[in-house]
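>>> Sharing a model prediction with you, sequence too.
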Amino acid sequence: MKAIPCHLMRGGTSKGLYFLASSLPEDTSLRDQVLLAAMGSPDDRQIDGVGGAHPLTSKVAVVSPSTRDDADVDYLFLQVVVDKAVVSDGQNCGNILAGVGPFAIEQGLIDAQEGTTSVRIHMVNTGGLAVAQVEVKDGAPVYEGDARIDGVPGTAAPVLIDFLDVAGASCGALFPTGNAKDVIDGVDVTCIDNGMPVVLLNAADFGLTGDESPAEIEKNTGVKERIESIRLQAGRQMNLGDVSDKTVPKMSLISAPVRGGLLNTRTFIPHRVHDAIGVLGSVSVATACVVDGSIAYGYLKGCSDYSRLEIEHPTGSFTVAMDVEGSGSLSTLKINRSALLRTARLLMRGEVLVADSAFSAPGKQ
């Protein structure tokens, strides 16, 4: 057995292992084998690893000193698929991102400033830049506090995250099809990428009210098959190629708000239904709301204050703040800044034990 130093952390509404890049094999195939073994994939229960048997608890952050002059650390997000021998780097994760700043301070990758430390994070998956504000006391991250986010019990110290220039990070353009609205399989959709490729669909077009539980929707085979068909076609139109084995784009069903927010969502990630909504997914949904012609524009109802856009999800809501120029017009829209509040907590630090065979070259175990 080999012991690999790592931290187990909750970031936002997700949970995963945080590694220094230097602790993992440089070879990508070997690295992925090691992470599959660490998490216990492929297995529905991940019983022989530390994964939590759900996409939201089978995630990995790989952190290192940044290769960019405008960032402090590089952050590579990896999704370890639960029931397949697949490790995907095809997307960012804004929830796991919330733990990167505290982890970098814990590991001494940056000099912590008493009070609040700004950590500039290069998101390697898409090349975007985020700035996390981390509370610090006596040189260490503060995890306890009064901030509360839906989908996580209790409270914790706030981590404010600013996303800078992430529009089109994965697809090459904020609206990669060139349209605010497209029609796929006879269904009106909006394809958008403001840090996360997302396809918005009206829940009513699938015979849903939009407030069904994730479990109810997952049992609806007909809906799932229709949405997957649209996802595969949208992937190509969004410059993502064949997405049959990719975790993007996310598919977000939208409907009228039920708790006073801007609109309600149910998001496929991409085959399970999220118990909440991804950080960058919520940013993309909120952005679609400010563009005339998108299927979400009607929910804005003339609102011109974008400092608090509440995106509802199955376990609460997500507050997104945006600095927008030229709202209402696809041709003039410019997103200067997207910001939101997350929390993070260190759950365990130590070593994950992995069988020696995981370090053998592929096919030679």
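Structure's in. What do you need?
>>> only C-alpha atoms for contact and neighbour calcs from this point on.
Will do.
>>> center of this structure - which residue?
With distances taken as CA atoms, centre = their mean, Cys93 lies nearest the centre of the chain, 2.9 Å away.
>>> so that one makes contact with Val279?
Yes - using CA atoms under 8 Å, Cys93 is in contact with Val279, at 7.1 Å.
>>> Please give the number of neighbouring residues around the closest residue to Asn95 other than its chain neighbours.
Distances taken as CA to CA, 6 or more residues apart in numbering place Gly12 nearest to Asn95, at 4.5 Å, with adjacent residues excluded. Here the count is done by other CA atoms under 10 Å, and Gly12 has 25 residues near it.
>>> doesn't Ile96 make contact with Gly12?
Yes - counting by CA under 8 Å, Gly12 does reach Ile96; the two are 6.6 Å apart.
>>> try this one side by side with the last:
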Amino acid sequence: MAHDKRNEGTSKMTALPRKTPAVFYRGGTSKAVFFKAEDVPENIEERDTMLCAVMGSPDPYGRQLDGLGGGISSLSKAMWVKKSTRNDADVDYTFAQVGIRDGVIDLSSNCGNMTSTVGPFAIEEGIFPLPDGPAMVRMFNTNTNKIVHAHFTIQDGRAVSTGDMEIPGVSGTGAPMRLDWMDPAGTAGRGVLPTGKAQETFSAPGFGEFPGSIVDAAAVCVYIPASVFGLTCAESPMAIDAMPEVMAAMEHVRRDAAVRAGMAETPEAAAQAAPRVALIAPPVPYKTLAGTEIRADEYNIAVRVASMENIHRAVQVTGAMSISAGLVVEGTLLNEMAVDLDTSEDLKIGNPSGVLRTRADARKNPDGSWNLVSTTAYRTFRRIMDGYVYHP
């Protein structure tokens, strides 16, 4: 008689015991699940278990098929928001980068793309209601202890998300969201140049010594010449991802920079999400991921930024704020490598998805140090769905 195995182990089967209110947003070139802070467990183990289940991590296949994640770092994110008690902020928000394959919850950095949806979430979920019309929400990021001002429009109690603005890496158009990082330098506590040097010498196995710059504005990033690896930054992210020696060398430099910037005691102790590492190069003609031809005279500098050990398909907004600071601070590798740079105008950053325009207001002090007043970027956003997410 054949044995029916379909009911074996049913004693271990249980319905998912919890459901939590959540909203799913696109912000810039990323997506994330949003929660009210009151709905996120205070216990770290319970919180991390919840976030991993929501996103579908850890997943050895790298697809996050059992959750809302999308299998790449820009689609494996969560945020939670609450009303602020600070005098300089209306809301506080925390960002979590969820490891795809390992399920590590990394709170070491902010996400600039998803910062564009914090204000709309706060308005629409009643955390910080405002009347219709032009709005400004002051947001305190708990990861980096920095203030960001979000400027957008409210209509019928909701943030206006439809408009005619295009951003690289996103199909279609949306309403502009202006994000101003106020006093963005020093997320690691050491100013815009964490080591006190505009440039220093790095090395990586198989590639010898080469120059680099560590810049801290909204996020810490170390910049090294693409030419060290025989590259021009015209290469696609997928092409660079397929170069294991280059990716290993970039990770080696990133972990070295973490120690130099005071973010880790040893290279092995460096967090996954911070600092970041980027290849930079003078402008050359290239094709975007959408196949659009970009001329060399359309931008000031080319970048390919690594995110969680893969090359980002565009550029993180916090990464762009760091790049912007590096462009306007004299003597950095970015400042010296950029072409046709006018620091009083838009800064044009060539990335795999197109050209991102930013601004930075920096002033040189009498002692030679730099005061970074603010950096600015524009994003679009969209509320995709809301309801409940089920998890253990």
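Sure, I can see it. Please read all numbers here as calculations on a predicted model, not as lab measurements.
>>> just to revisit the earlier point, list the contacts for the residue nearest to Asn95 of the first structure?
Gly12 of the first structure makes contact with 94-96, 98-99, 149, 152, 342-344, according to CA atoms under 8 Å, 6 or more residues apart in numbering.
>>> quick one, what contacts the aligned partner of Ser170 of the first structure in the second structure?
Alignment note: Ser170 of the first structure maps to Ala188 in the second structure; criterion TM-score structural alignment. Neighbour list for Ala188 of the second structure: 144, 194, 216, 220, 261-263 [criterion: CA under 8 Å, 6+ apart].
>>> Repeat that for Thr117 of the first structure.
133-136.
>>> Going along the chain, name the helices of the second structure.
44-55, 112-115, 118-124, 237-241, 244-260, 317-328, 333-337 (DSSP state H).
>>> Including mean neighbour count and distance to Ala32 of the second structure, could the ones you listed go into a markdown table?
Conversion of those to a markdown table gives the following (neighbours: other CA atoms under 10 Å; distance: least, CA to CA, whole Å):
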| stretch | mean neighbour count | distance to Ala32 of the second structure |
| --- | --- | --- |
| helix 44-55 | 19 | 9 |
| helix 112-115 | 27 | 7 |
| helix 118-124 | 23 | 11 |
| helix 237-241 | 15 | 22 |
| helix 244-260 | 20 | 25 |
| helix 317-328 | 28 | 15 |
| helix 333-337 | 22 | 30 |
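>>> Out of those, which is closest to Arg304 of the second structure?
Closest to Arg304 of the second structure of those, according to CA to CA: helix 237-241, at 7.3 Å.
>>> which residues in the first structure does that closest one align to?
Counting by TM-score structural alignment, helix 237-241 of the second structure sits on residues 214-218 of the first structure.
>>> average offset between that stretch and the second structure?
For stretch 214-218 of the first structure, the mean deviation from the second structure after alignment is 0.5 Å (mean CA distance after the TM-score superposition for the first structure).
>>> Check the contacts of Thr117 of the first structure and tell me the two furthest apart.
Largest pairwise distance in the contacts of Thr117 of the first structure, by CA to CA, is 9.5 Å, between Gln133 and Val136.
>>> Give me the common contacts of the two.
116-117.
>>> Map Ala257 of the second structure onto the first structure.
In the first structure, Ala257 of the second structure lands on Ala234 (TM-score structural alignment).
>>> nope, Val40 of the second structure is what I was after
Looks like Val40 of the second structure aligns to Leu24 there (TM-score structural alignment).
>>> before we move on, back to that, tell me the spacing between the residue nearest to the centre of the first structure and Glu216 of the first structure.
Distance, Cys93 of the first structure to Glu216 of the first structure, using CA to CA, to the nearest Å: 25 Å.
>>> which ones are touching Thr142 of the second structure?
92-94.
>>> For the contacts of Gly12 of the first structure, which ones persist in the second structure?
Retained in the second structure (both residues aligned by TM-score structural alignment, their matches' CA atoms under 8 Å) from these: 95-96, 98, 149, 152, 342-344.
>>> Okay, and which of those map to strands?
Counting by DSSP state E, those place 342-344 in strands.
>>> Most neighbours among those residues, which one?
Ala344 leads these on contacts (other CA under 10 Å) with 31 neighbours.
>>> Near Val170 of the second structure, how many other residues are there?
18.
>>> Map it onto the first structure.
Aligned by TM-score structural alignment, Val170 of the second structure pairs with Val152 of the first structure.
>>> Spatially, what comes nearest to its match if we skip its sequence neighbours?
Distances taken as CA to CA, 6+ apart place Thr13 nearest to Val152 of the first structure, at 6.1 Å, with adjacent residues excluded.
>>> The one you found contacts Pro153, correct?
No - proximity of Thr13 of the first structure to Pro153 does not meet the contact threshold set by CA under 8 Å, at 9.8 Å.
>>> Mind checking which of these two has more residues around it?
Ranked by neighbour count (other CA under 10 Å), Thr13 of the first structure and Pro153 place Thr13 first, with 24 against 9.
>>> The more buried one maps to what in the second structure?
Using TM-score structural alignment, Thr13 of the first structure pairs with Thr29 in the second structure.
>>> and if you look at Ser255 of the first structure?
Per TM-score structural alignment, Ser255 of the first structure is aligned with Ala281.
>>> ok, now Ser66 of the first structure?
Ser66 of the first structure maps onto Ser84 in the second structure, by TM-score structural alignment.
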